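Visitor: no sequence on this one, just coordinates:
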């Protein structure tokens, strides 16, 4: 066990505790979590989420940094809108990093002014929610990424293959709705990996969901291509069988896949082929998720449950021990590096280092909408029982989330 003291926004000391080991010895301190993929909805979608409510949800989940996707209204596609978003987010309990749109208005027809947005501090460009389907545009975009040291995060979804699909192909027939083929994801990934090789531009693959996509990614990494990838918590633990059983509440883009796909993305996360767990937190008001498979909105919320899902994935089934170093890698170190903010986020918990961290305890709890800090309750984990919970989050020495728990917390730091 260790005692941790904070002074002036830094970890003043980190020393072994003289308190005998007990229940609290199983608590850990992790570096502040970093989410590469968050939809905060503001401006324009405040019914579903605001910057303030999304930030509270993020802090409750252990996050200190979130990348806010550009599909707001208006779209974050100019330097002025980047600066406006930063001003709106000032003083929130998380640091908000605006993602710049890849194409003007997310229309997929003309690139944004990459130099201007990069000069305004944008490190990640994405049309997430829509695929940049034009190969020539992607080539130009990756060329610009190489020039400016930025990254393009692609939502891999070929419109000509996916068409009006709403659920994974394997279960679509018995549900009587259009299917969503895995090839719609894999075709775009294969093309974009070739373009990354040709241009040297950094490519990040959003929400990888299929075994075929994992195979392409593994081959690209063996070849040394400049590519990183993420998987969402829901694609790690839920299948198209859950979607078929529970209905449009689990409609998400890309869709939940087969058990074989889930096994493949889990294995890829465990062996480092997939670098990052990103939430793809996509809040919607209840009415938007209550329609049919064809009419309900795509998207699930995940900020407040991501950490316990990841801990579950990295739990040794034989011993019950969690590999907290690996959890830190995929939720903090790797996303900070991929997003270009490693100088200020994803830093180890060490004496003299920034006091930006979260505390996790082995507190069994059941996820429930009444407890959400988010404005929206479209979580795929209602009623799910978890073994670990974030009990405190600290950003630059300031507590941003505290969950009252019995007894003193003397956590074990994870370096």
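Guide: Sure, I can see it. Since the model is a prediction, treat every value here as computed from it, not as a measurement.
Visitor: okay, CA-based contacts and neighbour counts for the rest of this
Guide: Noted.
Visitor: do you have the strands of the stretch 1-150 of the chain handy? List them.
Guide: Counting by DSSP state E, counting those that start in this stretch, the stretch 1-150 of the chain has strands at residues 2-7, 10-16, 28-31, 33-38, 63-68, 95-98, 124-125.
Visitor: tell me which of the ones you listed sits nearest to residue 254.
Guide: Checking the strands of the stretch 1-150 of the chain against residue 254 by C-alpha to C-alpha gives strand 33-38 as the closest, at 14.0 Å.
Visitor: give me the residues contacting the strand or helix carrying residue 189.
Guide: Per DSSP states H and E, residue 189 falls inside helix 183-199. Helix 183-199 has contacts (C-alpha atoms under 8 Å, 6 or more residues apart in numbering) with 133, 135, 138-139, 142-143, 146, 156-162, 202-203, 205, 210, 212-213, 216, 220, 225-227.
Visitor: list the buried residues of that helix.
Guide: 183-190, 192-193, 195-197, 199 (16 or more other C-alpha atoms under 10 Å).
Visitor: kindly report the same for stretch 311-328.
Guide: Result for stretch 311-328 [16+ other C-alpha under 10 Å]: buried residues 311, 312, 313, 314, 322, 324, 326, 327, 328.
Visitor: try it against this one:
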């Protein structure tokens, strides 16, 4: 049965109000006072229509860590956050370093049907930083991997990083680097600075991030390949990326929602929910990141959604795992830190949370404009709503949410994945039955 929906009176990208008619997975008409007798009407007065969000940095944990998250639960959380596509990081168990594992993740995403899943391949075997993984086989697999990352670990060997950059260049891939010089962060527990000194916790210095970024942009320039900087977190890192872009280096960068909002001062509570890698930084760093998103130095928002089982966080600070969840609140954090502060408008939100991440990941079916003939990947968002965050009410299995108890602006009211509503009235609806072959519409 063909699905047909008529979205009425919605503000497209926060601009003009119009109606959007969806039929058979595509946008077939945009206008005013549209009618369609056989369509389900979605009244969207006061809502903003954005293109389906794309997260270049999600940890879905499956296979092997299903106590933390599954592809099913993680993509349900994605849909509730307005996402129609996520890139699943490689640090599963087994690591996604072969064609077999990335194809497994790809098929799990298709079967779940809540969002499109693009597997990220590991750069090195087992994330060990010693030998390159089966990059070519993953690129040629059914998953057609184009993003490779050892995220959670840094590709610290410069010769190995150079070879990886040269390899992915042959098929227009990209290396997404977790910038952390390991020798400078041994035993690190939080951002290095005044607060770490007061608390007596080993510091994670900004230079450990910045030195790797400086090295890698120079390597990318040398071999004329693409490098993407994961979860950029310091003012100095912003300046390096800005300098590299001025030279024409093919570098892109992301900031996480938590690094746009939270600071190292929260570590004074010793609550492990605030333990993350890279660590929460200073207020000065937070302000620099916000400005860098506004001026385009930082290209995208990547959630770094990192769910953990309760026992990995409900313990002493030193023993706790790094990571935070955030798929279901990312758009609200962007509204709070960037839109409501006047730094960007909703058109820029579409750029940093949909168009650009899809382009960086070469996800040609995603990050599409809201226009006639385009796939109907659409999120309907209420910027006037408010909500208090309760991790127990979320779809993700990981309850390690740093925003718990906070009142945040905005709420996703509906998510359309290829014309099918995965979220309606702010709640999960039904998954989309995907085609038998491929991720195409």
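Guide: Yep, that arrived. Note that the structure is predicted; figures quoted are calculated from it, not measured.
Visitor: quick one: TM-score?
Guide: Taking TM-score structural alignment, normalised by the length of the first structure as the basis, the two superposed chains have a TM-score of 0.93; 399 aligned residues with a C-alpha RMSD of 1.7 Å.
Visitor: re earlier: where does the helix holding residue 189 of the first structure end up in the second structure?
Guide: Aligned using TM-score structural alignment, helix 183-199 of the first structure spans residues 207-223 in the second structure.
Visitor: and for stretch 35-50 of the first structure?
Guide: Under TM-score structural alignment, stretch 35-50 of the first structure corresponds to residues 55-70 of the second structure.
Visitor: distance between the matching stretch and the chain's centre?
Guide: Centroid separation between stretch 55-70 of the second structure and its chain, computed with C-alpha atoms, centre = their mean, to the nearest Å, is 13 Å.
Visitor: just stretch 383-403 of the second structure next, same as before
Guide: 17 Å.
Visitor: same question, stretch 274-282 of the second structure
Guide: Taking the mean of its C-alpha atoms, stretch 274-282 of the second structure sits 17 Å from the chain's own mean (C-alpha atoms, centre = their mean).
Visitor: same thing with stretch 6-18 of the first structure?
Guide: Counting by C-alpha atoms, centre = their mean, stretch 6-18 of the first structure is centred 29 Å from the centre of its parent chain.
Visitor: same check, this time on stretch 176-185 of the second structure
Guide: From the chain centre to the centre of stretch 176-185 of the second structure is a distance of 20 Å (C-alpha atoms, centre = their mean).
Visitor: go on, stretch 335-349 of the first structure?
Guide: Offset of stretch 335-349 of the first structure from its chain centre (C-alpha atoms, centre = their mean): 14 Å.
Visitor: give me the residues contacting it.
Guide: Taking C-alpha under 8 Å, 6+ apart as the rule, stretch 335-349 of the first structure contacts 11, 29-36, 65, 123-124, 150-151, 204, 228, 275-277, 332-334, 353-355, 357, 413-415.
Visitor: among those residues, the buried ones, what's the ChimeraX command?
Guide: Selection of buried members from those for ChimeraX, criterion 16+ other C-alpha under 10 Å:
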select :11,29,30,31,32,33,34,35,36,65,123,124,150,151,204,228,275,276,277,332,333,334,353,354,355,357,413,414
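Visitor: wait, which of the buried residues of helix 183-199 of the first structure is closest to residue 362 of the first structure?
Guide: Distances from residue 362 of the first structure to these, taken as C-alpha to C-alpha, are shortest for residue 185 (36.9 Å).
Visitor: for the match of stretch 35-50 of the first structure, which positions count as buried?
Guide: 55-63, 65-66, 68-70.
Visitor: Provide the aligned range in the second structure for stretch 147-160 of the first structure.
Guide: Mapping stretch 147-160 of the first structure onto the second structure (TM-score structural alignment) gives residues 170-183.
Visitor: next, the distance between the ends of that stretch.
Guide: 32 Å (C-alpha to C-alpha, to the nearest Å).
Visitor: give me the contacts around that stretch.
Guide: Applying C-alpha under 8 Å, 6+ apart, the set of residues contacting stretch 170-183 of the second structure from outside is 123, 139, 145-156, 164-165, 168, 208-213, 225-231, 278, 360-361.
Visitor: could you rerun that using 7 Å?
Guide: With contacts defined as C-alpha atoms under 7 Å, 6 or more residues apart in numbering, stretch 170-183 of the second structure is touched by 146-149, 151-156, 165, 168, 208-209, 212-213, 226-230.
Visitor: for that stretch, the distance to its chain's centre please.
Guide: Put simply, stretch 170-183 of the second structure sits 16 Å off its chain's centre (C-alpha atoms, centre = their mean).
Visitor: in it, which residues are buried?
Guide: For stretch 170-183 of the second structure, the neighbour count (16+ other C-alpha under 10 Å) marks 173, 174, 175, 176, 177, 178, 179, 180, 181, 182 as buried.
Visitor: before we move on, what about stretch 360-369 of the first structure?
Guide: Buried residues in stretch 360-369 of the first structure (16+ other C-alpha under 10 Å): 360, 361, 362, 367.
Visitor: just give me the match in the first structure for residue 332 of the second structure.
Guide: Superposed on the first structure with TM-score structural alignment, residue 332 of the second structure falls opposite residue 308.
Visitor: list the contacts for its match?
Guide: Neighbours of residue 308 of the first structure in contact, by C-alpha under 7 Å, 6+ apart: 386, 387, 388, 389.
Visitor: great, nothing more from me.
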